[in-house]
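K.L.:
heads up, no residue letters with this:
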């Protein structure tokens, strides 16, 4: 996936457009721009630009000629026709568009700008490439269940390879928000509840999208979002307020953003939410002090969709002009969709409300990233119809989709070793997701097509299952006439039931907050009826968040979390269901006992009255109907092997500037090979700031043949034990630390203690 693989320049270019570009003032940048530096020729361009043209470089709008399902993914707006948008671009009123309709749209717009605009500054084309372009991979939280950042890098690399071939320069991904409240629908876009895992996946995805050079024709600029702390929204309600301490913000929520920027992401997106009363889009502390001054971020910040305008309804700005002023002075370089910058920035500069130097600085940043993307060298770098077709849904991409889906699946429960299933057993495949080209790709797919994805029954039959009946039994959120009776009859005629239930695509994702994260009532009625037949039940959960499992679903003999897996859904599930591939995924988020526990996460504080491990006691930290624990915790997942942890090796002390080697013996006493995720957790028992009951510090995957065992070692240093002290500076204090090498955040595994010595 390099320039050399498919290097033919866009043959559809008109010769006139090329000549116009070669003669333009911006073309002179090529010889002098060096990395992220701002050379003198940029100043020459700025000197020629009117205030309106400068504002235009900071205005990004949805494409009038939209692609795929883009029109249904954002609130409707009354924008210009395609011809009108092209005219705006030629007039210098737009820096680019997003979620457009592929190469032909991009070619026509770029051609018009390079022929007819005054300064010949190329457009930038952006899109929501969240978990694949044409080939769809598991939703991001499912991919995080692989605990394999390299896999995330490879799927992002493939997504960039496809998207760049379709004229896309910039993706609005990765989303790195920590999600600790499973009611929040956008949980599916991130990496779950843990900051360490979030940092690793943020960096991997940036490296995947951007490749070795942003100028390559298979590279796409990454965008870190949503800055910041969107996942902490109150009640898990989308677009809601966030109120949290600076310590929590810096310790838990900010690290994944910084990891993404440190990995080289050249853009970020302001979050919809406010933080402690100040909308992120109008927050100079966040955008200037933290992002620019502390982190030295050199790239561009774009608002979310009409995010600047939404400060009016939030009660922070009095009108559109005020909103534009607040957002721009806070440090948001580019406005998305509202047109507020195009409408008001020039007048704000003329009136003295916005310094022209500040405007010029943001324009420089935009021109710099366009240069780094290679657009000043060749505005048509990623616009090639032949390449768009050749790179779409290649054999390698489909194989990678299947691999990623296999690794995302999490086996929660497997009583009596019901799984893997024998291909010769009579299977009753029941549930609203048993068959059909729907709800396979998952939310936030702009260009993929469910009709090209493999459904469950197709995958099961392709795997060689001998006898499979298919019965819907119920809809996702509605009963079907006679559905339960038909399902019961199918179950009675089978050896085993495979029950495919959960959430539809429309129940997860943006603006899909849920007050109860349970299986919908019609599906629960179906599950209870099928369980009543006495036949063994394998539950396949479709979901984009952690769920609170109840009744017959919770008590099923086997439960697998199959998320939204993308193009190869059916094949991947069948691979694991029948044992062609063993389950290796682990939960990147906690499944609570009940919805009312949310927000729930494993790294909670102990409180002064922790609940005991044994019988329930009054006046302790506990709910009346649930323990202060998860039904299935972060890091949990079973294999088809039998894994044991033994022989802990925990030295008694860690020197202040030294290292400590921690080890345990991991054995597979079963008859099947497996891959175990060995996890390292610590707890600082006594500190000047109370610490969580456990914190993930490292993990390692270990492949174990039947009867095999391996000593797994980790190394810790003092730096990995640091936290923010009372002065919000990194610190760590001598004392006792608990350490667990374990299969989940709640499992005991093996345990020891050591003393940190000064």
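P.N.:
Received it, and whenever you're ready, just let me know what you need. All figures in this text were calculated on a predicted structure; none of them were measured in a lab.

K.L.:
all contacts plus neighbour counts: C-alpha atoms, from now on.
P.N.:
Noted.

K.L.:
what's the distance between residue 152 and residue 676?
P.N.:
19 Å (Cα to Cα, to the nearest Å).

K.L.:
the more surrounded of the two?
P.N.:
More neighbours surround residue 152 than the other of residue 152 and residue 676, with 28 against 25 (other Cα atoms under 10 Å).

K.L.:
right, and that one touches residue 201 too?
P.N.:
Yes. Taking Cα atoms under 8 Å as the contact criterion, residue 152 and residue 201 are neighbours in contact, 6.7 Å apart.

K.L.:
Contact partners for the residue nearest the centre of the chain?
P.N.:
In the chain, the residue lying closest to the centroid (Cα atoms, centre = their mean) is residue 190, at 2.9 Å. Going by Cα atoms under 8 Å, 6 or more residues apart in numbering, residue 190 touches 140-141, 144, 174-179, 198.

K.L.:
Out of those, grab the one that's most surrounded.
P.N.:
Of the contacts of residue 190, with other Cα under 10 Å as the count, residue 176 tops at 36 neighbours.

K.L.:
Can you name the residues that contact that residue?
P.N.:
Contact criterion Cα under 8 Å, 6+ apart gives 189-191, 198-199, 202, 224-226, 256-257 as the residues in contact with residue 176.

K.L.:
where's it relative to residue 633, distance?
P.N.:
With the distance defined as Cα to Cα, residue 176 ends up 21 Å from residue 633.

K.L.:
hmm, back to that, any chance of the contacts of residue 190 in JSON lines, plus distance to residue 236?
P.N.:
Compiled in JSON lines, the contacts of residue 190 are given as follows (distance: Cα to Cα, whole Å):
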{"residue": "140", "distance to residue 236": "18"}
{"residue": "141", "distance to residue 236": "16"}
{"residue": "144", "distance to residue 236": "20"}
{"residue": "174", "distance to residue 236": "20"}
{"residue": "175", "distance to residue 236": "16"}
{"residue": "176", "distance to residue 236": "16"}
{"residue": "177", "distance to residue 236": "13"}
{"residue": "178", "distance to residue 236": "12"}
{"residue": "179", "distance to residue 236": "9"}
{"residue": "198", "distance to residue 236": "19"}
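
K.L.:
then this one, side by side with the first:
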């Protein structure tokens, strides 16, 4: 359908029909029974009529090809103009085949695998009838207390931007209209949702415009530059105004400055929450603020359908605003090919063959292996103890269609490759409780073994949305378990299942090895087994720092210096920027991770010591695998502007390269640095570089680097 036909369709719609297109409801409003698909549900709670439901533009949270086809058929019969609905859902890290949580995917530093995981999620979603996923979440996060760190790819704007692009490519492909195995992506949460005060969900965000543009906006922009079809508003304030009613953010920045003309959707209930924020007196004012800001779809509240018609008729809102929003919604439906094929890729027979197939699970296993981070080298003979020894709660939050009955737990995965007599299993403790019987059983079997492997962590409910925690250590019960087992003086390996960086005191200082597995997804237990028994050499590197203690949080590598920085040469200087009781540095820094082999870095060579905007700098070093195993190193390049117009970070990631090396093999690694990479937002928000001195660093993480200097002339 071309633009002329879309405009003609819009002209046929009544005001109420237009505004109904701007409402999104959950499945309970549509599916009364699987037999007839009648419209039922709690319509009274939103104050809407069956007629409004018949005209709704999109539906949230229904998956399954047969059900989607049934509901769409019923809707097309009831809608006067036969306008199809869009089916949307939160497909965050997989549909039925669950991949590691996005924070773990970030630790893979592997854009190709990230894109492949999104393409598989799209394929399974599309054949099951879905059209839009509310992903990727690209919020930059620096506070591990926030539960939704698990949904982000970490603390670095450059790395987050690369993953944002990869996920969008994977979800949408190259031809969304004709490729029915893809779905439209919705980048979220716009903007700066990850900067909530105190790491508390839905909390206030107060950033300078410079901070916002320098660190928090780049990943959203990268997703949109990749062609992302939708944007979701965030729950938080931006410059004192809630994002969902923030005209400066949505109209001026997103629409005008960035040129985004796709669909802007609120998060769940965010329009009516403008009242609780204190910027709207009632639902009518909330609707006014949101539509003026440019929000096209209101998710799961009814301020629009109840109040926009009257606001238009009274002349408080120009109907052209409604037309703009509805035309964007119709255009999205057209881009998805729904007018020609309202059932799009939904196919019950193909669904049975594609969803959770062996091919998809194999990719999940590979990505899980690449996402695990190894701070120490573990032993390989085990006695398995801990609440995750037999747990199937390894999918993580947002694994909407993932089924625990399909999951292989860790003990079963290990028993599949070793003689049963070689492993003893005990629960040891629950997630947050421990009994004397539990730890005594654990000690009894530990005495009979050579090596203890502890399967520890958070339950999936302890992170994700609404999962903020003030204390991010392991629950005390699990720390007690470690203490009891430590008395045996046997080698101990800890495998951690969690959705956030943890305070690892009581773990890393008590055990001999730690494997950070995150919530690794459908094939996570098998991937961990591959690593434990040496079939896979881990190559994951942290995309978010692990704090030394929660009191450091937020802690991140690309911080500013101060006028009184802590100096190694003056450890007793009280009047420096430091803590009296803990280090300034995180326990494990951004980019950190080890391997079953070791790598040696050669001298860093610079092609020039002075560059201009017309020439680039070539940086080379040689990496050697000095161990006995094949391994993959993530070579990281950082830059610091020594003296800027405003304070600049101590380091900024500018590039990286994954290098696979055989034992004894050496490879030259080269990077190119241009003047464009040295630009930043100045105090007047202009974006440019400064002439002067720069430090360039190469290393295996943000801490362990070698340094050289060069100058930029302008």
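P.N.:
That came in fine, so what should we check first? Computed from a prediction, not measured in an experiment: that's the story for all the values here.

K.L.:
and the aligned partner of residue 102 of structure 1 in structure 2, how many neighbours?
P.N.:
In structure 2, residue 102 of structure 1 lines up with residue 64, judged by TM-score structural alignment. Using other Cα under 10 Å, residue 64 of structure 2 has 19 neighbouring residues.

K.L.:
Surely residue 64 of structure 2 and residue 128 touch.
P.N.:
Yes. Counting by Cα under 8 Å, residue 64 of structure 2 touches residue 128, with 4.5 Å between them.

K.L.:
so what sits against both of these two?
P.N.:
Residues touching both residue 64 of structure 2 and residue 128 (Cα under 8 Å, 6+ apart) are 346, 348.

K.L.:
Tell me which of the contacts of residue 190 of structure 1 fall in helices.
P.N.:
Using DSSP state H, 140-141, 144, 198 are the members of those that sit in helices.

K.L.:
Check the contacts of residue 190 of structure 1 and tell me the two furthest apart.
P.N.:
174 and 179 (14.0 Å; Cα to Cα).

K.L.:
quick one: which of the contacts of residue 190 of structure 1 is nearest to residue 453 of structure 1?
P.N.:
Residue 453 of structure 1 has its nearest neighbour among those in residue 140, at 17.4 Å by Cα to Cα.

K.L.:
counterpart of that closest one in structure 2?
P.N.:
Checking with TM-score structural alignment, residue 140 of structure 1 has residue 102 as its match.

K.L.:
Now do the contacts for its match.
P.N.:
92-93, 150-153.

K.L.:
just residue 706 of structure 1 next, same as before
P.N.:
Contacts for residue 706 of structure 1 (Cα under 8 Å, 6+ apart) come out as 641, 668-674.

K.L.:
Now a PyMOL select for only the buried ones of those residues.
P.N.:
Selecting just the buried residues from the contacts of residue 706 of structure 1 in PyMOL takes one command, with 16 or more other Cα atoms under 10 Å as the test:
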select buried, resi 641+668+669+670+672+673+674
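
K.L.:
Among the contacts of residue 706 of structure 1, pick out the one closest to residue 398 of structure 1, please.
P.N.:
Nearest to residue 398 of structure 1 among the contacts of residue 706 of structure 1 is residue 674, at 24.3 Å by Cα to Cα.

K.L.:
residues near the alignment partner in structure 1 of residue 192 of structure 2, how many?
P.N.:
When the structures are aligned by TM-score structural alignment, the residue of structure 1 matched to residue 192 of structure 2 is residue 229. Residue 229 of structure 1 has 29 neighbouring residues, counting by other Cα under 10 Å.

K.L.:
For residue 279 of structure 1, see how far away the nearest residue to residue 229 of structure 1 once chain neighbours are set aside is.
P.N.:
Distance criterion Cα to Cα, 6 or more residues apart in numbering; nearest residue to residue 229 of structure 1, sequence neighbours excluded, is residue 253 at 5.6 Å. The spacing between residue 253 of structure 1 and residue 279 of structure 1, counted by Cα to Cα, is 16 Å.

K.L.:
just residue 726 of structure 1 next, same as before
P.N.:
Residue 726 of structure 1 is 26 Å from residue 279 of structure 1, where distance means Cα to Cα.

K.L.:
who's more crowded, these two?
P.N.:
Set residue 726 of structure 1 next to residue 279 and count neighbours by other Cα under 10 Å: residue 279 wins out with 27 against 11.

K.L.:
Isn't the more buried one up against residue 310?
P.N.:
No. Taking Cα under 8 Å as the definition, residue 279 of structure 1 is not a contact partner of residue 310, at 9.3 Å.

K.L.:
mind checking what residue 159 of structure 2 lines up with in structure 1?
P.N.:
Under the pairing rule here (TM-score structural alignment), the equivalent of residue 159 of structure 2 within structure 1 is residue 197.

K.L.:
what's the answer for residue 124 of structure 2, then?
P.N.:
Aligned counterpart of residue 124 of structure 2 in structure 1: residue 162 (TM-score structural alignment).

K.L.:
No further questions, thank you.
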